[in-house]
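# Next come a sequence and a model predicted from it.
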Amino acid sequence: MTQPYLFEFPEIGAPEKGFITVAENLKNIPFEVKRVFWTHSIPAQAIRGNHAHYRNQQILVALQGSVTVITTSPSGEEKSFELHSPDQALYLPPNVWRIMNYSENALQLVLSSELYDETDYIRDISDFQNQWK
């Protein structure tokens, strides 16, 4: 199984004019993007996530502010990732539990490999842990 990992999108531009950051299907994104959504207006220190997916792969980007993502693998290994720049991204493979904590005024972009499907969610941590025993 693939583990979550941080990577950077290419930036084009200069400080005096600004930058464009580029994400491309199957080039620097390891899957075809089928769904895009963003989270915003989240109260500071609010917790979101608390789930895993059976099939869905995701790329998370903090477009504004910061997002701390705590992941748990099926083996129980926990990792913490801090997203704080719009050219930095976190790849989340299927079957990884995630908890996200947001700074004030955070804006998070999510690129997904699947359309929304409630049956793809694992919403109970006990179910997630029991699946891998």
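Happy to help now that I have it.
# Please count neighbours and contacts with C-alpha atoms only from this point.
Fine.
# Going by residue numbers, what spans are helices in the protein?
For the chain, helices defined by DSSP state H occupy the ranges 125-131.
# here's the one I want to compare it with:
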Amino acid sequence: MTTIQDINLLKIPVVENLSGNLAFIQNDILPFEFKRVYYLFDVPSNAFRGGHSHIEQHEVLIALSGSFEVTVNDGSTKKSYLLNKPNVGLHLPKGIWRELENFSSGAVCLVFASDIFEESDYIRNYDVYLSSKK
């Protein structure tokens, strides 16, 4: 069963240059092979994103620009992460409830997902999620 201890921050390699830094992500950097990449942008500061868990899919979230807060929950323990660096990713394994909020102006959240979009992989009701953890 997945717990908060299975969540980790990933350091994304950066090539530093006076004319601008370059971060690169390949499948050998992530703890899974990604099959989908998407991003959230123009999120109002008072908006709430996430509010779900995945049955099988893993994700890595990166604040490409600006900042936002990710609150994770394994059914018994909650923890919050402030993402605000484009060279740090938050790995969310399957079975973790996530909520994203407090987006700064201009924030961009990049997500690498281990699989294509499948609605059947989502648990969108918190009570159903809690039942799945028993």
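Yep, it's here. Computed from a predicted structure; not experimentally measured.
# TM between them?
Once superposed, chain against chain, the TM-score is 0.93 (TM-score structural alignment, normalised by the length of the first structure); 130 aligned residues with a C-alpha RMSD of 1.1 Å.
# Centre-most residue in the second structure?
residue 61 (3.2 Å; C-alpha atoms, centre = their mean).
# That one -> the first structure?
Matched by TM-score structural alignment, residue 61 of the second structure corresponds to residue 60 in the first structure.
# Assess the claim that its match and residue 111 are in contact.
Yes. Applying C-alpha atoms under 8 Å as the test, residue 60 of the first structure and residue 111 come out as touching, 6.7 Å apart.
# Looking for the alignment partner of residue 79 of the first structure in the second structure.
Residue 79 of the first structure maps onto residue 79 in the second structure, by TM-score structural alignment.
# how many neighbours does that match have?
Counted with other C-alpha atoms under 10 Å, the neighbours of residue 79 of the second structure add up to 12.
# That one and residue 103 of the second structure, how far apart?
The gap separating residue 79 of the second structure from residue 103 of the second structure is 17 Å, by C-alpha to C-alpha, to the nearest Å.
# likewise residue 19 of the second structure?
For residue 19 of the second structure, the distance to residue 103 of the second structure - C-alpha to C-alpha - is 28 Å.
# Looks like residue 23 of the second structure contacts residue 11 (just checking).
No. Counting by C-alpha under 8 Å, residue 23 of the second structure does not reach residue 11; the two are 10.1 Å apart.
# where do the contact lists of those two overlap?
residue 87 (C-alpha atoms under 8 Å, 6 or more residues apart in numbering).
# Quick one: map residue 14 of the second structure onto the first structure.
So, by TM-score structural alignment, residue 14 of the second structure is matched to residue 11.
# Can you tell me the closest non-neighbouring residue to that match?
In space, and not counting its chain neighbours, residue 11 of the first structure is closest to residue 21: 4.6 Å by C-alpha to C-alpha, 6 or more residues apart in numbering.
# Aligned to that neighbour, what sits in the second structure?
Under the alignment (TM-score structural alignment), residue 21 of the first structure maps onto residue 23.
# Check the spacing between residue 105 of the first structure and residue 55 of the first structure real quick.
30 Å.
# Please apply the same query to residue 77 of the first structure.
20 Å.
# Before I go, just wanted to say thanks for your time.
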